[in-house]
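Visitor: Mind looking at a prediction? Sequence and model below.
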Amino acid sequence: MSFRHLVIVSLLVAAAAIPLQISGGAEYPTVPPGAIILAVIALVVLAVRRWWVLIAPVVVTAALFVGAVLTPNVGDNLEAGGFARAGGTVIQLVAMGVALVAAVLGLVAERRHLSHRPPASRR
């Protein structure tokens, strides 16, 4: 599995963890923006085959991690217990962490691969 594929799968798992948290009583807006943003970024990474598209999951997952630290929601979800709410939160955080690391490694790998190609074939 390539780093790009790992990013896509991880983002989709993180997005799917949000409805799981909601089913356990976590407070989210009626239409959870995090799930939509994660799914859209996964689709963009799937559709756009340029190296620089991997910057998007780095920025988004880093921003969501910062938001998780600055708000009490993650702590509340973990303290509430239960698989749906606490487990969904753990799944989301782990999946976003995997997506972040895979996106950074993918950026390095794809950029390195690109720099070894002749100039006429670079994108």
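Guide: Noted; the coordinates are in hand.
Visitor: From now on I want contacts and neighbour counts done on CA atoms only, so please keep to that.
Guide: OK.
Visitor: what sits against residue 83?
Guide: residue 24 (C-alpha atoms under 8 Å, 6 or more residues apart in numbering).
Visitor: Hmm, I typed the wrong one, I wanted residue 1.
Guide: Residue 1 is in contact with no residue at all, counting by C-alpha under 8 Å, 6+ apart.
Visitor: My read is that residue 98 contacts residue 9, right?
Guide: No - Residue 98 lies out of contact with residue 9 (C-alpha atoms under 8 Å); the separation is 9.6 Å.
Visitor: next up, a second structure to put side by side with the first:
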Amino acid sequence: METTTSTRGTTRNDSATARPPAVIATLSALLLLAASIAGQTAAGADYPTVPPGLVIALVAATLLAWRTNGWTTGLALGVGLFIGVGAILTPDTGDHLSSGDTALIASTVAELVALAALVIAGAAAVLARKGARS
């Protein structure tokens, strides 16, 4: 017999644990960020052989998927802010967008969208975790 309980917007089955929508959105944004960095590398962007942003995004996604708690949601938000500030401050982003290379432009736009979504969803996930504790 399978029982179902519901607490504060999430449903939990005994056989599986559902994640809040903000956490799912955060995970999705982290994976889109990693994919967009891989796309930029494939399009010829000047990245190191192993792009740090790609590794950081995948590690944060793995940790968030493994343990959804206050520190992993905060870490995901921090990753979005850290890489987002780097993307804004580097001249490479503007160079990519004005390169004329469709693949490079598309992957850079995807990166910027992923970063915006990551910050928004990460903040929502952190606030939801904070609200769950009070």
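Guide: In hand now; what should we look at? In this text the structure is predicted, and so the values were computed from the model without any measurement.
Visitor: okay, residue 98 and residue 9 of structure 1: which has more neighbours?
Guide: Ranked by neighbour count (other C-alpha atoms under 10 Å), residue 98 of structure 1 and residue 9 place residue 98 first, with 20 against 17.
Visitor: Tell me the spacing between the counterpart of residue 102 of structure 2 in structure 1 and residue 37 of structure 1.
Guide: In structure 1, the residue paired with residue 102 of structure 2 is residue 83, using TM-score structural alignment. Residue 83 of structure 1 sits 24 Å away from residue 37 of structure 1, going by C-alpha to C-alpha, to the nearest Å.
Visitor: Just give the number of residues close to the aligned partner of residue 14 of structure 1 in structure 2.
Guide: Structural alignment (TM-score structural alignment) places residue 14 of structure 1 against residue 33 in structure 2. Residues lying near residue 33 of structure 2 (other C-alpha under 10 Å) number 29.
Visitor: tell me the secondary structure for residue 33 of structure 2?
Guide: helix (DSSP: H, G, I helix; E, B strand; the rest coil).
Visitor: Roughly how far does it sit from residue 129 of structure 2?
Guide: In terms of C-alpha to C-alpha, residue 33 of structure 2 sits 23 Å off from residue 129 of structure 2.
Visitor: Residue 58 of structure 2 too?
Guide: 22 Å.
Visitor: hmm, back to that, run through the residues that contact the match of residue 14 of structure 1.
Guide: So residue 33 of structure 2 contacts 54, 57, 110-111, 114-115 (C-alpha under 8 Å, 6+ apart).
Visitor: Could you do residue 27 of structure 2 as well?
Guide: Applying C-alpha under 8 Å, 6+ apart, the residues contacting residue 27 of structure 2 are 61, 64-65.
Visitor: any idea which element it lies in?
Guide: helix 21-42 (DSSP states H and E).
Visitor: can you count the residues close to the counterpart of residue 70 of structure 2 in structure 1?
Guide: Aligning on TM-score structural alignment places residue 70 of structure 2 opposite residue 51 in structure 1. By other C-alpha under 10 Å, the residues close to residue 51 of structure 1 number 20.
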